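[1] One predicted model, sequence on top.
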Amino acid sequence: MHKKLRLRNRADFGRVYRNGKSFANRQLVVYWSRRPEVEQFRLGISVSKKIGNAVVRNRMRRLIKEIVRLNQDKLISQVDIIFIVRKGATEMGYAELEKSVLHAFRKAGLLKATK
């Protein structure tokens, strides 16, 4: 994922948490906030130590980044997105996790309208 598509600054995370909207399911929580001054979406991923050791946490980050990368053409632009991974996501395979991420995007209204 390109550096310009990453959400890394603590102030940006705080702004999305404070002013953004959220949707949650058993595996993920997604926060999002409109950001007209950025040209594309930006993504941040938060995985708590409660989820598992560093190997598990980094695997979850890599899987979610890959799912978003492969589906980035379906996402709306000018939005900051934060994923918080829940314990249920660690037990899922790639296909199930992809389905859950796309479900969260759909429910949050972050997918482009299809023709």
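    It's in.
[2] all contacts plus neighbour counts: C-alpha atoms, from now on.
    Will do.
[3] Can you get me a residue count around the closest residue in space to V47 that isn't next to it in sequence?
    In this structure, V47 finds its nearest non-sequential neighbour in V85, 5.3 Å apart by C-alpha to C-alpha, 6 or more residues apart in numbering. When neighbours are defined as other C-alpha atoms under 10 Å, V85 has 22 of them.
[4] and the comparison structure, right after this:
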Amino acid sequence: MRLPRKFSISNRVDFARVRELGKSRPGRYLVVSVLHSDELEHFKYGLITTKKVGKAHQRNYFRRVFRSIMQNHGEEICEDYYIVTIARWRASEASYEELEREWLRLAHKLGVLTPEGA
């Protein structure tokens, strides 16, 4: 599944609303926050990589990794959720497979994945 631009969260207000009103689960390498919204036609995702993760090329790498995970598992994600993924400073220690496994585990715990995708 290719993720068009309309699937990404671009407003600072939406990021803040997900963090304040939504549910959040921390993991070793990342934190996933979700907010259910009946008004959405499809899920929207946001990626946060701070300077604690590393220099610009490392932050860009993690954005590409998380975008790839969302593309690979996009059909399994429920349609009515805002999803924000935050990379922790330990993310640079993890492989792609570890990051994907952890993201799926946290998404499953938060109830974002459809029963077929769980």
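    Everything's here; your move. A quick note: this is a predicted structure, and the numbers were derived from the prediction, not measured.
[5] Now do the equivalent of the residue nearest to V47 of structure 1 over in structure 2 against A94 of structure 2, distance only.
    In structure 2, the residue paired with V85 of structure 1 according to TM-score structural alignment is A87. According to C-alpha to C-alpha, to the nearest Å, A87 of structure 2 stands 11 Å off from A94 of structure 2.
[6] okay, and stretch 50-63 of structure 1 goes to which residues in structure 2?
    By TM-score structural alignment, stretch 50-63 of structure 1 lines up with residues 52-65 in structure 2.
[7] Just the strands from structure 2, written as ranges.
    Secondary structure of structure 2 by DSSP state E: the strands cover 23-26, 30-36, 44-48, 81-87.
[8] which secondary structure elements does the third one contact?
    Strand 44-48 of structure 2 is packed against helix 56-72, strand 81-87, with contacts defined by 3 or more C-alpha pairs under 8 Å, 6 or more residues apart in numbering; DSSP states H and E.
[9] One more pass at 7 Å, please.
    strand 81-87 (3 or more C-alpha pairs under 7 Å, 6 or more residues apart in numbering; DSSP states H and E).
[10] Quick check: end-to-end length of stretch 69-77 of structure 1?
    14 Å.
[11] Against R63 of structure 2, how distant is the spatially most central residue of structure 2?
    The centroid of structure 2 falls nearest to T85 when counting by C-alpha atoms, centre = their mean (3.3 Å). For T85 of structure 2, the distance to R63 of structure 2 equals 9 Å [C-alpha to C-alpha].
[12] okay, and the common contacts of these two?
    Residues touching both T85 of structure 2 and R63 (C-alpha atoms under 7 Å, 6 or more residues apart in numbering) are L47.
[13] buried ones in stretch 19-27 of structure 1?
    20, 22, 27 (16 or more other C-alpha atoms under 10 Å).
[14] sorry, back to before: the residue nearest to the centre of structure 2 against I48, yeah?
    Yes. Using C-alpha atoms under 7 Å, T85 of structure 2 is in contact with I48, at 6.2 Å.
[15] Could you pull up the contacting residues of the counterpart of V29 of structure 1 in structure 2?
    When structure 2 is aligned by TM-score structural alignment, V29 of structure 1 is paired with V31. By C-alpha under 7 Å, 6+ apart, the contact set of V31 of structure 2 is 25, 85-87.
[16] Please repeat the previous calculation with a cut-off of 8 Å.
    By C-alpha atoms under 8 Å, 6 or more residues apart in numbering, V31 of structure 2 lies in contact with 24-25, 85-88.
[17] closest to K52 of structure 2 among those?
    R88 (7.5 Å; C-alpha to C-alpha).
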